[in-house]
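Visitor: Sequence first, predicted coordinates after that:
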Amino acid sequence: MVQTHNQISDSICAIATAPGIGAIAVIRLSGADAINISNKVFFGKDITQVESHTAHFGTIRDGEKIVDEVLVTVFKGKKSFTGENSVEISTHGSPYIQQQVLQLLLKNGAKAAGPGEFTLRAFLNGKMDLSQAEAVADVIAANSESSHELAMSQMRGGFSNEIQKLRNELIHFASLIELELDFGEEDVEFADRDDLKELVLKLNKALTLLINSFDYGNVIKTGVPVAIVGEPNVGKSTLLNALLNEERAIVSDIAGTTRDTIEDEIVINGISYRFIDTAGIRETTDEIEGLGIKKSFEKIDSASIILLLVDASSISKEQLKKDVNNIENRIEGKNKRLIVIANKIDKSDLTTIEAKFEGIENVIFTSAKELQNIDNIKEQLYHFVKDGVLQNTDVIVTNARHFEALSKANESLIKVLEGLDVNITGDFLAMDIRQALHQLGEITGEITTDDLLDNIFSKFCIGK
């Protein structure tokens, strides 16, 4: 269970570096007695008397036995990450040494930290709000430049500052509405309804932008899913290998070789893309191949970008239009993009091939086998994200909990607008405004429950 303010007197410790053997490892302590506990096992200097943010060389000892030579870094009070006394002990990376040091600290009064407990303490001690605390986990998990930049922006308060600004504007009118309720018998109106409507429309527009950014933010955080689809033997596996610059998929002249989906990931200009090579889509009586084709359609539904690969040297104009229409009908009205890849252009006259594709949008002519125009495909993939995300808003939502809270807050604001249109009384307006404020407050942690904090911090790694 999550600790509350009056339950964080214990000093906690954990190994902060990843499991396994490395050059060094870091054991982290935090709590009122963190420095005193460390001082009991550290020999070199009395670290209870040193300045904050100083490092000291010495040994960790169990009685007379030297466990390791270490570097101890001391952080005092509000100057630390957690907002309380903290110590980081840098040891050699042996798992045996790490465990020996950890056991010594536990024996001398520390308690084992739970998942995310250091960051939880930073939140409880006012060092960061809840959305910033959640971004700490995103920074650790970031696997591309874009996901790292988004997480860093949120950890440094970019998102929470925007939410706080919106919430503060609404609080002003909420207080005026509440004041009206106090003078209900006198029929006074402190909150000008036209001004309130103007504000709610403004907030509605801002929240809608944030809500709409979630689809993009989520794929930047987890990787943009790209499905490679087409009939058997058109070169899907060859294209995947060309994009990944390695032989990841089995390539064969036998149609139907790929009977399952294959996934791999690359980074293009700082954005991660998850490529999915699917089984060939065609009519078949082969039960196993049929299951693969079913999965292919599922991957089309879950992908943000669909690369429809066709054999440009043999496909007819009629079949091409049929294939394109099938995909377009499946993704119509959804935030997806279809790019047609005309493959095997090395096997036929290019002028003849281009004539087949007249009227088809977003076509790239390539030979995956000869690595022709592979860079053009990557460029199109990058611009799909860049043009869709980076030009729309400075703040992008990446967290599903934030998305849900923003959606609920916006629903409450829409109810306020509907109420203003029919001149409902202040007490009903106040209910919807309170609900919107509650949802926005849950994002930054101004309104929390133990269950909410448990759910968030249980997903962190131990030691963070």
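Guide: Sure, I can see it.

Visitor: only C-alpha atoms for contact and neighbour calcs from this point on.
Guide: Fine.

Visitor: The residue lying closest to Gly463 once chain neighbours are set aside: what's it in contact with?
Guide: In this structure, Gly463 finds its nearest non-sequential neighbour in Ala16, 4.2 Å apart by CA to CA, 6 or more residues apart in numbering. With contacts defined as CA atoms under 8 Å, 6 or more residues apart in numbering, Ala16 is in contact with Ala25, Val26, Ile27, Arg28, Ile462, Gly463, Lys464.

Visitor: And Val70, by the same measure?
Guide: Listed by CA under 8 Å, 6+ apart, the contact set of Val70 reads Phe57, Gly58, Thr59, Ile60, Ile89, Ser90, Thr91, His92.

Visitor: would the third one count as being in a strand?
Guide: This means Thr59. Yes: per DSSP: H, G, I helix; E, B strand; the rest coil, Thr59 lies within a strand segment.

Visitor: That one contacts Ile66, doesn't it?
Guide: Yes: using CA atoms under 8 Å, Thr59 is in contact with Ile66, at 6.6 Å.

Visitor: Looking at these two, which is more packed in?
Guide: Thr59 (20 against 13; other CA atoms under 10 Å).

Visitor: ok, now which ones touch the more buried one?
Guide: Neighbouring residues of Thr59 by CA under 8 Å, 6+ apart: Phe42, Phe43, Gly44, Ile66, Val67, Asp68, Glu69, Val70.

Visitor: now do 6 Å
Guide: Phe42, Phe43, Asp68, Glu69, Val70 (CA atoms under 6 Å, 6 or more residues apart in numbering).

Visitor: Check these against Ile21 and report the nearest one.
Guide: Distance ranking of the contacts of Thr59 against Ile21, using CA to CA, places Asp68 first at 15.1 Å.

Visitor: helix or strand right after the helix or strand where the closest one lies?
Guide: Assigned by DSSP states H and E, Asp68 belongs to strand 65-75. Using DSSP H and E, the helix or strand that follows strand 65-75 in sequence is strand 86-92.

Visitor: And here is the other one:
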Amino acid sequence: MQNLLQNDDTIIALATPQGVGAIGVIRLSGKEAISITNKVFKGKDLSKQESHTIHFGTIRDEDNRILDEVLISLFIAPKSFTKENVVEISCHGSNFIIKQIIQLLIRKGARPAKPGEFTKRAFMNGQFDLAQAEAVADLINADTEAAHNAALNQMRGGFSGEIKRLREELIHFASMIELELDFGEEDVEFASRDDLKELVNKLQVVVNALIQSFDLGNVIKNGVPTVIAGKPNAGKSTLLNALLNEEKAIVSDIAGTTRDFIEDEIVIGGVAFRFIDTAGLRETTDAIEKIGVERTQAKMKTASMIIYLFDLSQVDIVEMNKEINVLENTGVPFLKVGNKLDKVDDALVEKLQHQHPDMLFLTAKEPEHVEELKNRILELVNLNKFKRGDTVVTNIRHYDSLLQTKNALMNVIEGIDNQVTNDFVAMDIRQALHYLGEITGEITTDDLLANIFSKFCIGK
């Protein structure tokens, strides 16, 4: 890949989190990383050591004063993360020591790294493609098992492999049509339009599947905002406390106790869920409670999932059906939950089960009931596809490029059906290739790279 930035300088940054710890790791990358470190290291001559070796010694300043005892890890180009010479200095985790060592090495010729610059250099030097580079940041920020698995799959090339296969198949036909353009005055056909149409239809199936996977990918990466809603005193706060296993919300027999929403996050089945306990939905003249009700309605519209509680001890079936109709009109996936099962007889439950077979009946205070609710929540999210190892799109940039690819491929089909000239068909194919190339970095710009890597932490 053509290098879009100058890599002649050697960069340095702290690779471990800021703050006092047992150790800190300082990373250098660049042509002079080893020679710069060698100037301040007392121990073995680093320039004569092999790659992937570790050496004990001291770091000393210009006055030969010992700053710290350290371990030096050597990674000689191209056998390193950035494919450049890389040195990692493991020192004691004192902020003072770390600062002194970094400032010393800057005086010896290194410069402070920019956010994501180590990963950017790895990408520019061909260590991996752009989608894989972005997955490095996702892997660092992964807080759940599902997010970790998705990022790891992408970093190891699962998503990139899909995109590259699409491009390779399309490039063949693009080259054939470009060849036809070179013989424009002769009646020759190197690329069968029927075969091209068949290929594009096949590609559309794959692209559409990737586009549709984004909803699931977004859930895996960012979690699921889940609103707990229902009428006052239905047991919403009790349920939130049971899910979180702590007394997060005030529980009272007085209707309207929760006047604003309360949020907290837990992980269920490897997926993060942000549960939002909301004010009870009812007509009210209380000004503060009315604001809470309005906020509840707004939260329900923007949620990814709604857990709607019905108080079985006070249920009105006609009113319940009206509320369910309202929920269905929101377009948001929801679970119907009948709470306070311990306060009603079996006849009512059987009647409701007959009308609403998908309704879950529970008592929010019972741990086994809460576990059953968690299982139903996971069913609604539907992680089965991801667990089968299918490629899942988690990045909004990739999603947008896939949408643009889909439109370009549709234009190819439309052009073939309308028997447009080869130059227009070729133009649409080139557009599809362009958008696919943006995902993996075959097609890129300095502005795009700067925007992507600016979101990385310094030191990665």
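Guide: Sure thing, it's come through. Everything numeric here is computed off the predicted structure, so don't read it as measured data.

Visitor: Could you export the contacts of Val70 of structure 1 as a markdown table, including distance to Glu198 of structure 1?
Guide: Shown next, in a markdown table, are the contacts of Val70 of structure 1 (distance: CA to CA, whole Å):
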| residue | distance to Glu198 of structure 1 |
| --- | --- |
| Phe57 | 62 |
| Gly58 | 64 |
| Thr59 | 65 |
| Ile60 | 64 |
| Ile89 | 55 |
| Ser90 | 56 |
| Thr91 | 59 |
| His92 | 61 |
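
Visitor: Just the buried ones among those, please.
Guide: Among the contacts of Val70 of structure 1, those buried by neighbour count (16 or more other CA atoms under 10 Å) are Thr59, Ile60, Ile89, Ser90, Thr91, His92.

Visitor: what does the second one align to in structure 2?
Guide: Translated: Ile60 of structure 1. Aligned by TM-score structural alignment, Ile60 of structure 1 pairs with Ile59 of structure 2.

Visitor: quick one: contacts for its match?
Guide: Val40, Phe41, Ile66, Leu67, Asp68.

Visitor: can you list those in a markdown table and add distance to His356 of structure 2?
Guide: Below are these laid out as a markdown table (distance: CA to CA, whole Å):
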| residue | distance to His356 of structure 2 |
| --- | --- |
| Val40 | 74 |
| Phe41 | 73 |
| Ile66 | 75 |
| Leu67 | 71 |
| Asp68 | 69 |
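
Visitor: which among those residues end up buried?
Guide: So, by 16+ other CA under 10 Å, the buried ones in the contacts of Ile59 of structure 2 are Val40, Phe41, Leu67, Asp68.

Visitor: and those as JSON lines, adding distance to Phe81 of structure 2?
Guide: What follows is those, written out as JSON lines (distance: CA to CA, whole Å):
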{"residue": "Val40", "distance to Phe81 of structure 2": "24"}
{"residue": "Phe41", "distance to Phe81 of structure 2": "23"}
{"residue": "Leu67", "distance to Phe81 of structure 2": "27"}
{"residue": "Asp68", "distance to Phe81 of structure 2": "26"}
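
Visitor: how about Glu265 of structure 2, secondary structure?
Guide: Here Glu265 of structure 2 is recorded as strand under three-state DSSP.

Visitor: In structure 1, what residue corresponds to it?
Guide: Aligned partner of Glu265 of structure 2 by TM-score structural alignment: Glu265.

Visitor: Surely its match is in contact with Arg274?
Guide: Yes: the pair Glu265 of structure 1 / Arg274 is scored as a contact, 4.4 Å apart, by CA atoms under 6 Å.

Visitor: Need the counterpart of Val422 of structure 1 in structure 2.
Guide: Match for Val422 of structure 1 (TM-score structural alignment): Asn418.

Visitor: Count residues in the vicinity of that match, would you?
Guide: As a burial measure, Asn418 of structure 2 scores 9 neighbours (other CA under 10 Å).

Visitor: Asn395 of structure 2 versus that one, what's the distance?
Guide: Distance, Asn418 of structure 2 to Asn395 of structure 2, using CA to CA, to the nearest Å: 35 Å.

Visitor: Kindly report the same for Gly256 of structure 2.
Guide: Note on Gly256 of structure 2: its distance to Asn395 of structure 2, by CA to CA, is 40 Å.

Visitor: burial count for the residue nearest to Ile262 of structure 2 when sequence neighbours are not counted?
Guide: Using CA to CA, 6+ apart and skipping residues adjacent in sequence, the residue nearest Ile262 of structure 2 is Asp277, 5.0 Å away. With neighbours defined by other CA under 10 Å, the count for Asp277 of structure 2 comes to 28.

Visitor: Contact partners for Asp277 of structure 2?
Guide: Asp277 of structure 2 neighbours (CA under 6 Å, 6+ apart): Ile228, Phe261, Ile262.

Visitor: Out of these, which comes closest to Ala408 of structure 2?
Guide: Closest to Ala408 of structure 2, out of all of the contacts of Asp277 of structure 2 and judged by CA to CA, is Ile228, at 41.7 Å.

Visitor: How is that closest one assigned, secondary-structure-wise?
Guide: Ile228 of structure 2 - assigned by three-state DSSP - is strand.

Visitor: Would you mind measuring from it to Leu210 of structure 2?
Guide: 31 Å.

Visitor: contacting residues for the closest residue to Gly77 of structure 1 other than its chain neighbours?
Guide: Spatial nearest neighbour of Gly77 of structure 1, chain neighbours left out: Glu84 (4.0 Å); criterion: CA to CA, 6+ apart. When the contact criterion is CA under 6 Å, 6+ apart, the partners of Glu84 of structure 1 are Gly31, Gly77, Lys78.

Visitor: In a markdown table, list the contacts of Thr59 of structure 1 along with distance to Asn218 of structure 1.
Guide: Conversion of those to a markdown table gives the following (distance: CA to CA, whole Å):
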| residue | distance to Asn218 of structure 1 |
| --- | --- |
| Phe42 | 45 |
| Phe43 | 48 |
| Asp68 | 44 |
| Glu69 | 44 |
| Val70 | 41 |
